[in-house]
Structure formats: structure tokens, C-alpha cells
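S.K.: Got a sequence here, can you model it:
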Amino acid sequence: MVNLLEAAYPSRFSPISVFTLHLVELKGRAHAHQGTLMAQHFTAAAPFSSINDDICTLALDKKAALIVTPFHKQYGIDGNVDHANSAIRSINLNVLDKAPCSVGIFIDRGETEGRRSVLMSHTWRNVAVIFIEGRDDAEALAFCMRIAEHPDVSVTMIHFIHKSSLYLNHQAGEENEYSEAHLINNFKNFSLNKPKIHYREEIVRDGVQTTQVISALGDTYDMVVVGRDHDLDSSVLYGLTDWSECPELGVIGDMFASSDFHFSVLVVHQQEGESLGMDDSCKLPDSPPRIVDPRVHPRFSVEEGFTSIDLHNNR
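M.R.: This is a model prediction of the structure:
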């Protein structure tokens, strides 16, 4: 998780506020860390069946832009699954369903043998973002645009395009600041004259070729970011949607959960704004007057106020 924060490149001009929620069953305490990244630490002691409510309540209370939760499988040094926690999987599914903001499920392979040097330096060197289409991929790309600001990290956008699109007039649709075409062009322009930023197109005819390209990623990257949901009728994914072991990761994210891959993965889901106004399941309950810190919901215990974490002494 430290690697993920480092890659997001917090600086004095673009700081990050992080709220860490230590989830424990019935009892436990959060641990504080020691800039440019401001962290506030909480402990939520509750049955696993309701911990997702604590996560969503805190995110809503703090107006969080992104909730990052761990994948329920942990990987050993050999790359194979070392442990699977069904309770964490249930929490992730419920958070995806009720979250008041975007959600990222983090598959952490930072401690695999091939990544130990990277873990020691607290940063990834090579990051890729998979872009097919849709709002989740757009969210993933936006996150990687921030990573691309990091001077020590190389970022590659891998854009999957169906071969039939080559014969279409891409200019037919109007481009605006929220369109996918605008986001892609923005990344292309950003990559100009930047040797560490790359744009790569992969022309495929079906899901088989998409799988071949993804399988060829090998150990090129330290982390891959991808959107969770895609148009399941997309020709780029044809043949990939028949079976999925972990549907909470989406079609592509589920592939990356395989032990065939050894890099960390962040699967991003953008919560639909229209549903937030209708769903008040995460609405904060009325609470009595707060005595200690008015920023902290009484359901949570706070170790201290904001802690300044200096990840970059030279900024």
C-alpha cells in the first residue's frame, strides 16, 4: 500500500489526504505512520458482516474520492495464492455495491521475490494502464495521469482497439472534456517529449488476441491499473465473458488475479453519480454532540489528528 501512495506522487502542489481504517473483528487498535501526505488513522471494531458499513460511512463523512481495499487473496513469494479470506471478499463485494465514491481493489504482489528491490525503495518503476472503453477505464486512466507526474516512474497506456474501428470515422463523434477521445488525446499530448510516458495501441479482433497481448506483459511492469466494468458485448472481449472466478474484479482484472502474473494490480470502479442521490444506505446517522474532535464520527476511534508523512524529502 505504501508503494501505491508513493506512485500517486503526493507533493506540496498536489497533496493527498489519506484516511486509514484498521478493520478488526471486535477489538484492535490502528497503527500510526510518520510532508506531503496527510493521514488520519481510525480503528473500526465490528463484526465482519457490517464492516463494509464502517468503510462507506467513513468515506462519506470524509468526502473521499477513492476507497482502496485489499484483494481477498494473498500471494506467496512463488506467485501462487498463499491464503484466501472469504470475509474480505464479502466486504469488497458489499463496498462495491454501496460505496459513495470510486473503489479500487488492490492485488498486492509487492513482496514477491522479483519485486523486493522495488519494495525496498518504496516505489514502482514501470506502471501500465489498460484501456478498452468505459467510465471505469477512464477513471483508471485519470489515476495513472497522476502517477505519470512522478519523475522516477514510467507509465504506459495500452489502448486495445478492435480492428473494425480502423475503418470508422473517429471524428464523427463530438469530442468534449469528458469524452474518452479527449482523455486519450490528453494522454497522448502529455506523453510528447517525455521519454518515460508511452502510448501503445494494440489492434485485436477478439478476446483471444486480447488475452495473447495481456499474457505477453510478463514481468515488464511492476503495477497494472485497469477498470473493472466494460461493455461485455465489446468485440475486444469476445469469448472472455463466459467464465469468471472473481467477477468483482471484472473480466480483465480477473485475468490478472491469476498466478501467471507477478505484478501488483489496481482494479478501479467508478461509482455512478446518479445512484448516489437515490441510495441513502450510507447516510450518516444523527449523532450526539462530539466532545473531542468534531471531524471524527463516534463509531470510529482515532489515534491522533492528521499525521504528516514525508514520502519525498526533496520536494
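
S.K.: Only C-alpha atoms from now on, for both contacts and neighbour counts.
M.R.: OK.

S.K.: Could you tell me whether residue 193 really is in a helix?
M.R.: No: with DSSP: H, G, I helix; E, B strand; the rest coil as the criterion, residue 193 is assigned coil and is not in a helix.

S.K.: Relative to residue 104, how far out is it?
M.R.: 31 Å (C-alpha to C-alpha, to the nearest Å).

S.K.: Then residue 267?
M.R.: Distance of residue 267 to residue 104, computed by C-alpha to C-alpha: 5 Å.

S.K.: again, but for residue 39
M.R.: Here residue 39 is placed at a distance of 18 Å from residue 104 (C-alpha to C-alpha).

S.K.: between those two, which one's more packed in?
M.R.: Taking other C-alpha atoms under 10 Å, residue 39 and residue 104 do not tie; residue 104 has more neighbours (25 against 19).

S.K.: Next up, the contacts around the more buried one.
M.R.: By C-alpha atoms under 8 Å, 6 or more residues apart in numbering, residue 104 lies in contact with 66-69, 266-269.

S.K.: Secondary structure class of residue 123, three-state.
M.R.: Applying three-state DSSP to residue 123 yields a three-state assignment of coil.

S.K.: how about this one, so we can line them up?
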Amino acid sequence: VDRGLGGTTRVASSDFSLVITVLFFGGNDDREALAFAMRMAEHPGISLNVVRFIPSEEFKPENVKLEISEDHASCSVETRLVDIEAITELKAKIKEQESSLSNSESESLIVYEEKIVKSHEEVFEAIKECSKSNLFLVGKSPEGSVASGLHVERSDTPELGPIGN
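M.R.: Presented below is the predicted three-dimensional model:
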């Protein structure tokens, strides 16, 4: 929490550069991570990359527990709709930012990309491509078929979730 007590040790925003990457699989926790990152991206020294993982037609999760009930199906559809709404808000913020950039500023500070993945190996490869990031944000319990397909053999830190391990 910055209480403004830094005095002379404060860093000017022109001397500050941080790259944050949000790994978005879907679900409440990922939406919260995205909202937090968007708020952080309001700082001029922060660049935000959002990577959304979308399963391809051939995607076959390894450890999926199927629950067939009307409540679960409607919850999944509602979750997807709210996820789409969050991504739409992100895209609107990117457009707003691009329209406010002057010609001298060439790059947007918020970048959104979608990765269509066929297996959990492709998910890990996509995460490795983001290695230049200073900070990764991801929900503790990501939802969706891509996240459910990530298999963790043994977890010393279950509080980090499947991506943190």
C-alpha cells in the first residue's frame, strides 16, 4: 500500500518499467486477477499483457471429472458469459487507450492475445513465451476445460493452484 510516505526515495514513473502478464483461463478468480491488473495498468510505467487460453476442438483434458446436472451446466454457461463480458471490457479499454495515444507513442500499454491450445503442453509452452514478464497474475482456481486439463503430480504449495505449481 503506497501511503505517499516515500519522500525522496520515490521512483518517478519515467524511471519505472514493469511488465505484468495475466494468464486468463476463465472463472471468478481469473476475472478478479484481470480486474486487478487493469487497475495496475493505469500507472504509466506498467505494461499489461493478457493471454487468454481457448481450447481447440481437439483439446482433450486429462483429468476431467464430469458432472451432469442442470445447475452445473447453467453455471458454466453463466461463467462463460461473464468471462466474455470481462474480456469485452478489456478490449474497450484497449481501444480507448489506443485512441488517446499520440502519434509519438507507438505502442499500447495493454496487449491482449488469444492462444488456441490443443493440449496442456501447448499451455505450458505459451506460458514460457511470456518469460520476459516481471509479474504473473492468475486466479487461484481457474475454471474451464483448459485449466481442468492441467495435471499436477504433487503439490508442495496447493494454495498456488495448478498454474502456480
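
S.K.: picking up where we left off before, any chance of CSV for the contacts of residue 104 of the first structure, columns distance to residue 127 of the first structure, neighbour count and secondary structure?
M.R.: Compiled in CSV, the contacts of residue 104 of the first structure are given as follows (distance: C-alpha to C-alpha, whole Å; neighbours: other C-alpha atoms under 10 Å; DSSP: H, G, I helix; E, B strand; the rest coil):
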residue, distance to residue 127 of the first structure, neighbour count, secondary structure
66, 19, 18, strand
67, 20, 23, strand
68, 18, 18, strand
69, 19, 20, strand
266, 11, 27, strand
267, 13, 27, strand
268, 15, 30, strand
269, 18, 27, strand
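
S.K.: out of those, who's nearest residue 54 of the first structure?
M.R.: Residue 54 of the first structure lies nearest to residue 67 out of the contacts of residue 104 of the first structure, by C-alpha to C-alpha, at 12.0 Å.

S.K.: Next, the closest residue to that closest one other than its chain neighbours: secondary structure please.
M.R.: Of all residues not flanking residue 67 of the first structure in the chain, residue 103 sits nearest, at 4.7 Å (C-alpha to C-alpha, 6 or more residues apart in numbering). Under the three-state scheme (three-state DSSP), the conformation of residue 103 of the first structure reads as strand.

S.K.: isn't residue 103 of the first structure right next to residue 266, touching?
M.R.: No: applying C-alpha atoms under 8 Å, one finds residue 103 of the first structure not in contact with residue 266, separated by 9.7 Å.

S.K.: about what we covered before: residues touching the residue nearest to residue 67 of the first structure, list them.
M.R.: Per C-alpha under 8 Å, 6+ apart, neighbours of residue 103 of the first structure: 66-69, 95-96, 268-271.

S.K.: thought residue 205 of the first structure was touching residue 234?
M.R.: No: between residue 205 of the first structure and residue 234 there is no contact, the gap being 10.4 Å when judged by C-alpha under 8 Å.

S.K.: between those two, who's got more neighbours?
M.R.: Legend: neighbour count by other C-alpha under 10 Å for residue 205 of the first structure and residue 234, higher for residue 205 (17 against 14).

S.K.: corresponding residue for that one in the second structure?
M.R.: Across the two structures, residue 205 of the first structure finds its equivalent in residue 118 of the second structure, going by TM-score structural alignment.

S.K.: my guess is that match contacts residue 56, does it?
M.R.: Yes: because the distance of 5.4 Å satisfies C-alpha under 8 Å, residue 118 of the second structure is recorded as touching residue 56.

S.K.: what about residue 111 of the second structure, distance to residue 96 of the second structure?
M.R.: Computed with C-alpha to C-alpha, the distance linking residue 111 of the second structure and residue 96 of the second structure is 13 Å.

S.K.: Compare neighbour counts for those two and give me the winner.
M.R.: The residue with more neighbours, out of residue 111 of the second structure and residue 96, is residue 111; 15 against 11, by other C-alpha under 10 Å.

S.K.: does the closest residue to the more buried one other than its chain neighbours count as helix, strand or coil?
M.R.: Counting by C-alpha to C-alpha, 6+ apart, residue 49 is the residue found nearest to residue 111 of the second structure once chain neighbours are left out, at 4.7 Å. Per three-state DSSP, the local secondary structure of residue 49 of the second structure is strand.

S.K.: Please pull up the equivalent of residue 49 of the second structure in the first structure.
M.R.: In the first structure, residue 49 of the second structure lines up with residue 156, judged by TM-score structural alignment.

S.K.: quick one, helices of the second structure?
M.R.: Chain-ordered helices for the second structure, with DSSP state H as the definition, fall at 28-40, 70-100, 120-128, 145-148, 161-164.
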